[in-house]
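Q: this is a predicted model, with the sequence first.
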Amino acid sequence: MRIGIVLGSVREGRKGTSAAAWLMGIAAERTDAEFVLIDLADYDLPVLTDETVPFDYEGTYPQPNVQAWADALKACDGYVWLTPEYNHGVPGGFKNAVDYLGMEMAFKPVAFVSYGFEGGVRAVEAWRPILAAMHLWGLRNQVALDNATEFDGNQVRPAERRAGAVRHLYDAVVLAATKLQS
C-alpha cells in the first residue's frame, strides 16, 4: 500500500514545506502503508496549453516532466492532498497540475490537510467537485491548519490535537484504499 502526500504549493517560501515534513513525521510511525512525499514544485509544470485532452494521452505524455508527475501519482493507492487556500479557492499551480492528468488517480481515495486563514476549508470545498470530475473518491476527513494560530512565519506549529486528527485521516485513507483495491 502506497499513499502519496501531495504538496500542492509551488510558491517560494511556502508554508507547505514545513507542514509536509510534519505530516511525513507522523506517517513514519505507521507500518500499514508506505507514505511518500510528492512535491509538485519538483515537476516544474508549465501552464496547460496543450490542445489534446489529457485523457486522450492514455497515460503516455509527450513532456517528460508531465510524465514524471503522472507516474508519481499513478504509483499510489491513495492520497493526502496538502493544499493551501488562495483567494478563497484552490491554488492555481495545483489545479493546473491536476488538469494535466487523465486516469492516473481515478478511483482512488483523497483526504485533505489544508492551510490558510480559516484553515483553508474553502479550498477543500472547491476541490471536492474537481475530484468528482476526475473520478477520485473524496473522503470526508480533513485537517485544517490556521495560518494565524498554527504557523510561526512559514513554520507549522499545529495545535496539540492535530497529530491525532492526522492519524485518523491516515487510517481513513489506508482503509479506503484497501477496500477499493479488493
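A: Nice, thanks for sending it over. Computed from a predicted model, the values in this text were never measured in an experiment.

Q: only C-alpha atoms from now on, for both contacts and neighbour counts.
A: OK.

Q: can you show me the helices along this protein?
A: Counting by DSSP state H, the chain has helices at residues 16-27, 64-74, 92-99, 121-133, 147-150, 162-181.

Q: pasting the second one now:
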Amino acid sequence: MDITNATTATVTAAPAAAPAPLTLALVVASDREGRFGHVVADWFRSRLAERQDFAPTVVDLAEVDLPTSLSYDPSPAVRAQLAKVTPVLEAADAFVVVTPEYNHSFPASLKNLIDRHYTEWQAKPVGFVSYGGISGGLRAVEQLRQVYAEMHAVTVRETVSFHHAHGLFGEDGRHKDPSAAETAAKALLDQLAWWGRALKDAKSVRPYGS
C-alpha cells in the first residue's frame, strides 16, 4: 500500500483590523459665568487625544440655551437648541461628564440635559471627571450615579477628581503635577472602553430591552 505524505502549508492569517473608535460625548456640565470647567475639560481632552479607541465630541452646556421648564411639545426655539445636543447623545457609544460640585450636588444645567433625554442614555457607559473644593466634586458624582441608573446607563467605577481644583492648574491651563491625575484618567478610559465595546457588541446581537 502506498502511503502519500501530504505537505501541510502554513497559512499566516492577516492581522485583525482594529475596531472603529467608540464615539464619545464629553459633556461639560457647568454653564456658570466665570466657570473653571473649561480648564478641566481641556485637560481631559488632552488625555483623550492620546488614545485611538475614542472619537470625542464636546457637548458644552454653556453653549446650549435650554429652559428649565420641560415640555412634551417643545417650542421651535427649544427644538433648535435640542438639535445641537440630542443627535450627539444619540450617536454616542459612551459618555464622560465633567462636573463641578455646587452645594453638595451637580449643576441644574446637567439635570436639565439628562431629563430631556432617555433612550439616548440607555445601555451606555458613563464616566465622571469632577472638580471642587475639599471633596473634589465626588458628592456630585455619587448623586449622578443614582440619576444615571434611572436612565438605564452604566456608570464606571473609576473617576478623575480634582480637589481644590483652582490651585492645581497654572495660568496656562496645565496641571502642575499631573501624574496621579493622568493615571486616574487612564483607568477611567480603560474601563469606559471595555464597557463601551461590550455594550455595543451586546446591542448588535440583541437590542436593549428586547
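A: In hand now; what should we look at? Since the structure is predicted, the reported quantities are computational estimates derived from the model, not experimental observations.

Q: which one, of the helices of the first structure, ends up nearest to residue 2 of the first structure?
A: helix 162-181 (8.6 Å; Cα to Cα).

Q: what's the longest strand in the second structure?
A: strand 154-163 (DSSP state E).

Q: in contact with the spatially most central residue of the first structure, which residues?
A: Nearest to the mean C-alpha position of the first structure, counting by Cα atoms, centre = their mean, stands residue 81 at 1.9 Å. Neighbouring residues of residue 81 of the first structure by Cα atoms under 8 Å, 6 or more residues apart in numbering: 5-8, 110-114.

Q: can you rerun that using 10 Å?
A: Residue 81 of the first structure makes contacts with 4-8, 20, 38, 94, 110-114, 124, 127, 142, as judged by Cα atoms under 10 Å, 6 or more residues apart in numbering.

Q: so which of these comes closest to residue 153 of the first structure?
A: Nearest to residue 153 of the first structure among the contacts of residue 81 of the first structure, with distances taken as Cα to Cα, is residue 20, at 15.2 Å.

Q: now do the same for that closest one: its match in the second structure.
A: Alignment note: residue 20 of the first structure maps to residue 41 in the second structure; criterion TM-score structural alignment.

Q: my guess is its match contacts residue 56, does it?
A: No: contact between residue 41 of the second structure and residue 56 fails when scored by Cα atoms under 10 Å: they sit 11.9 Å apart.

Q: give me the aligned partner of residue 25 of the second structure over in the first structure.
A: Under TM-score structural alignment, residue 25 of the second structure pairs with residue 4 in the first structure.

Q: burial count for that match?
A: 22 (other Cα atoms under 10 Å).

Q: is it correct that it is in contact with residue 78?
A: Yes: with contact defined as Cα under 10 Å, residue 4 of the first structure counts as touching residue 78 (6.4 Å).

Q: shared neighbours, these two?
A: The contact lists of residue 4 of the first structure and residue 78 share 35, 110, where a contact means Cα under 10 Å, 6+ apart.

Q: thinking again about what came up before, which single one of the contacts of residue 81 of the first structure is nearest to residue 67 of the first structure?
A: residue 38 (13.8 Å).

Q: what's the match for that closest one in the second structure?
A: For residue 38 of the first structure, the residue aligned by TM-score structural alignment is residue 59.

Q: could you tell me how many residues sit around that match?
A: Neighbours of residue 59 of the second structure (other Cα under 10 Å): 19.

Q: same check, this time on residue 105 of the first structure
A: Around residue 105 of the first structure there are 24 residues (other Cα under 10 Å).

Q: wait, it touches residue 138, no?
A: No: using Cα under 10 Å, residue 105 of the first structure is not in contact with residue 138; the gap is 11.6 Å.

Q: residue 50 of the first structure: how many residues sit nearby?
A: By other Cα under 10 Å, neighbour count at residue 50 of the first structure equals 8.

Q: next: residue 63 of the first structure.
A: With other Cα under 10 Å as criterion, residue 63 of the first structure counts 9.

Q: show me what it aligns to in the second structure.
A: In the second structure, residue 63 of the first structure lands on residue 79 (TM-score structural alignment).

Q: how much space between its match and residue 70 of the second structure?
A: 12 Å (Cα to Cα, to the nearest Å).

Q: how near is the match of residue 25 of the second structure to residue 115 of the first structure?
A: 18 Å.

Q: re earlier: what touches both of residue 105 and residue 138 of the first structure?
A: Common neighbours of residue 105 of the first structure and residue 138 (Cα under 10 Å, 6+ apart) are 79, 131.

Q: check contacts around the spatially closest residue to residue 65 of the second structure that is not a sequence neighbour.
A: In this structure, residue 65 of the second structure finds its nearest non-sequential neighbour in residue 81, 6.3 Å apart by Cα to Cα, 6 or more residues apart in numbering. Residue 81 of the second structure sits next to 63-67 when contact means Cα under 10 Å, 6+ apart.
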